[in-house]
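Novice: from the sequence below, what's the structure:
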Amino acid sequence: MAEHVTGTPERQRGQTRLRRGQVDTSTTDQRLLESRGPTDWVHTDPWRVLRIQSEFVEGFGSLADLGSAVAVFGSARTPADHPQYALGELVGRRLAEEGFAVITGGGPGAMEAANKGACEAGGTSVGLGIELPFEQGLNSYVDIGIDFRYFFVRKTMFVKYSQGFVVLPGGFGTMDELFEALTLVQTRKVTSFPIVLIGVDYWGGLIEWLRTTMLTDGKIAAKDLAMISLTDDPEEAVRLMVDSR
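Specialist: Below you'll find the predicted structure:
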């Protein structure tokens, strides 16, 4: 153990320099090989970093060869007999027919619908699930499924492997994905890609508020609002994805 020039005890631990009462009396190897003692270390932040790293590695490895893909977002609460479910199926099918893999959150509702459409059309159906206390696993139409602990790792996979976003009617989770995509494009953190909202009646009020409040008050620019396409026509949404490819 080194000592500072003033005689203060000092130890280097990786990139961290410890002095005085922060200096450990044991070595890293000693603590690693010690079988006794508390087990709460597996819940500490340094250990979580390794779990986060493993999720990135697993995601990158599983999706590296995916090819052209489009993410479809929408509510997990959409019933199977709802017209919005049929809309999700159509979107997933048409994207698959155009050669896109379809990526969803892997859950029920609109996500299941898009996965079902892609799967039944012979396309690649991907589900990026998330550990939640109130949702039950990946839907049965997912061909490639990955479950994540961390939202930010999952979001990275959506953005990295999707060349466009199609957004069906949804709730907070859908809004979260939508506005994160808009922010990343606006700030040029990602290459610009098409973001299409399907459902004029559902999303129209939001777009109007963005135009009459945010834009009017100077909080966004006209070019920011132009990042969003709004339509009722799934064929138009698919065409925008094809054109961007």
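Novice: going forward, measure contacts and count neighbours with C-alpha atoms only.
Specialist: Fine.
Novice: which secondary structure element contains the residue nearest the centre of the chain?
Specialist: Per Cα atoms, centre = their mean, the C-alpha nearest to the average position across the chain is that of Lys155, at 1.9 Å. Assigned by DSSP states H and E, Lys155 falls within helix 151-161.
Novice: any idea which helix or strand comes after that helix?
Specialist: strand 165-167.
Novice: may I see the buried residues of whatever helix or strand comes next after that next one?
Specialist: Under the assignment DSSP H and E, the closest C-terminal helix or strand after strand 165-167 is helix 172-186. The neighbour-count check on helix 172-186 (16 or more other Cα atoms under 10 Å) flags 174-175, 177-178, 181-182, 185-186 as buried.
Novice: now the angle from helix 172-186 to helix 151-161?
Specialist: Per axes from the mean of the first three to the mean of the last three Cα atoms, to 10 degrees, the angle that helix 172-186 makes with helix 151-161 is 50 degrees.
Novice: for the comparison step, fold the sequence that follows:
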Amino acid sequence: MGNPEASRGRREQRRGPVVRRHGQMQAGTTDQHLLDTRGTADWVHEDPFRVLRIQSEFVEGFGALAELPPAISVFGSARTKPGSPDYEAGVAIGRGLVEAGFAVITGGGPGAMEAANKGAMEAGGISVGLGIELPFEQGLNPYVNLGVDFRYFFVRKTMFVKYASGFVVLPGGLGTLDELFEALTLVQTKKVTRFPIVLFGTDYWRGLLDWLEHTLVDQGKVSAADLQLFHVTDDVEEAIGLVTKEAGT
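Specialist: The predicted structure is shown next:
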């Protein structure tokens, strides 16, 4: 039948599942590029190699967290000051969750995250920190006794949900809101089930709740039933009770 490559006049190039034609064809073969030690190191910054890094992060995260007991993720601002009411609430929540039989997962940073990790560690529990590579390096706080650092936010966010049975959300900023709305979307779309979400601090969250009710619901962007996807409280014991009871223990 002849050489198909020749019959196409070199207008098509196949590399595994990838087909390149016309101006997208590349010189050489994949094996040549692999074995050519004279090439540059630019390939470590290209998308195909990033896929391997992403895969390795999932593997490392799954491996580190697979044997966790039931856990609750606690979110809140990295700017929360030690000794402040929000910080002390975080410590109490971390302690209470461990006493209820749960591990505590945070982003591993300072502020409210540190507070929850502190309460968990001081109660003798598993205190998990899932760190993230940022331009302003913070490192894991000293109260983490099981830590994993990630390059990619979306990998880290998967770990927060996969290995947690619920969320407690302390006052926080954009990162906290990102995690909150991610969780609400997953529950609303039934990607996760039996996943309680508790917002701590009624004064802090009041503006958001008013906007949800009087803008999103009133304009039909969400249903009134969506406001039942979460609870709001100022009471530490109530927060722990809500998130642990609905988590199924």
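Novice: once they're superposed, tell me the TM-score.
Specialist: Overlay of the two chains. TM-score (TM-score structural alignment, normalised by the length of the first structure): 0.96; 245 aligned residues with a Cα RMSD of 1.4 Å.
Novice: need the residues that contact the helix holding Lys155 of the first structure.
Specialist: Identification of contacts with helix 151-161 of the first structure by Cα atoms under 8 Å, 6 or more residues apart in numbering yields 52, 55-56, 59-60, 63, 66, 68-71, 103, 128-130, 148, 177, 181, 190.
Novice: again, only using 7 Å
Specialist: With contact meaning Cα atoms under 7 Å, 6 or more residues apart in numbering, helix 151-161 of the first structure is reached by 55-56, 59, 69, 71, 128, 130, 148.
Novice: identify the residue of the first structure aligned to Gly207 of the second structure.
Specialist: In the first structure, the residue equivalent to Gly207 of the second structure is Gly205, according to TM-score structural alignment.
Novice: now its match: which helix or strand?
Specialist: helix 200-209.
Novice: how close does that helix sit to the second structure?
Specialist: Compared with the second structure after fitting, helix 200-209 of the first structure deviates on average by 1.0 Å (mean Cα distance after the TM-score superposition for the first structure).
Novice: quick one: that helix to chain centroid distance?
Specialist: In terms of Cα atoms, centre = their mean, to the nearest Å, the centre of helix 200-209 of the first structure is set 24 Å apart from its chain centre.
Novice: residues in the first structure aligned with the helix ranked longest in the second structure?
Specialist: The helix that spans the most residues within the second structure, counting by DSSP state H, is helix 47-65. On the basis of TM-score structural alignment, helix 47-65 of the second structure is assigned to residues 45-63 in the first structure.
Novice: just to revisit the earlier point, what is the mean deviation of the helix or strand that the helix holding Gly205 of the first structure is followed by from its aligned residues in the second structure?
Specialist: Once helix 200-209 of the first structure ends, the next helix or strand along the chain (criterion: DSSP H and E) is helix 222-225. Compared with the second structure after fitting, helix 222-225 of the first structure has a mean deviation of 1.1 Å; criterion: mean Cα distance after the TM-score superposition for the first structure.
Novice: which other helices and strands contact helix 222-225 of the first structure?
Specialist: With contacts defined as 3 or more Cα pairs under 7 Å, 6 or more residues apart in numbering; DSSP states H and E, helix 222-225 of the first structure has no helix or strand neighbours.
Novice: quick one: buried residues of it?
Specialist: Using 16+ other Cα under 10 Å as the burial criterion, the residues of helix 222-225 of the first structure that qualify are 224-225.
Novice: so which helix or strand takes in Thr244 of the second structure?
Specialist: Counting by DSSP H and E, Thr244 of the second structure is part of helix 236-246.
Novice: ok, whichever residue in the first structure pairs up with Ser84 of the second structure to Asp65 of the first structure distance?
Specialist: Counting by TM-score structural alignment, Ser84 of the second structure corresponds to His82 in the first structure. Per Cα to Cα, to the nearest Å, His82 of the first structure is found 34 Å from Asp65 of the first structure.
Novice: rewinding a little: map the residue nearest to the centre of the first structure across to the second structure for me.
Specialist: Aligned partner of Lys155 of the first structure by TM-score structural alignment: Lys157.
Novice: Gln186 of the first structure now?
Specialist: Aligned partner of Gln186 of the first structure by TM-score structural alignment: Gln188.
Novice: over to Val126 of the first structure?
Specialist: So, by TM-score structural alignment, Val126 of the first structure is matched to Val128.
Novice: residues contacting that match?
Specialist: 104-106, 144-147.
Novice: separate out the buried members of these.
Specialist: Counted by 16+ other Cα under 10 Å, the contacts of Val128 of the second structure give 104-106, 144-145, 147 as buried.
Novice: now intersect those residues with the strands, please.
Specialist: 104-106, 147 (DSSP state E).
Novice: which residue in the second structure aligns with Ala237 of the first structure?
Specialist: By TM-score structural alignment, Ala237 of the first structure lines up with Ala239.
Novice: what's stretch 9-16 of the first structure in contact with?
Specialist: Contacts of stretch 9-16 of the first structure (Cα under 7 Å, 6+ apart): 1-4, 17-20, 23.
Novice: got a markdown table for these, with neighbour count and secondary structure too?
Specialist: Shown next, in a markdown table, are the contacts of stretch 9-16 of the first structure (neighbours: other Cα atoms under 10 Å; DSSP: H, G, I helix; E, B strand; the rest coil):
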| residue | neighbour count | secondary structure |
| --- | --- | --- |
| Met1 | 10 | coil |
| Ala2 | 11 | coil |
| Glu3 | 12 | strand |
| His4 | 12 | coil |
| Arg17 | 11 | strand |
| Leu18 | 14 | strand |
| Arg19 | 15 | strand |
| Arg20 | 13 | helix |
| Val23 | 15 | coil |
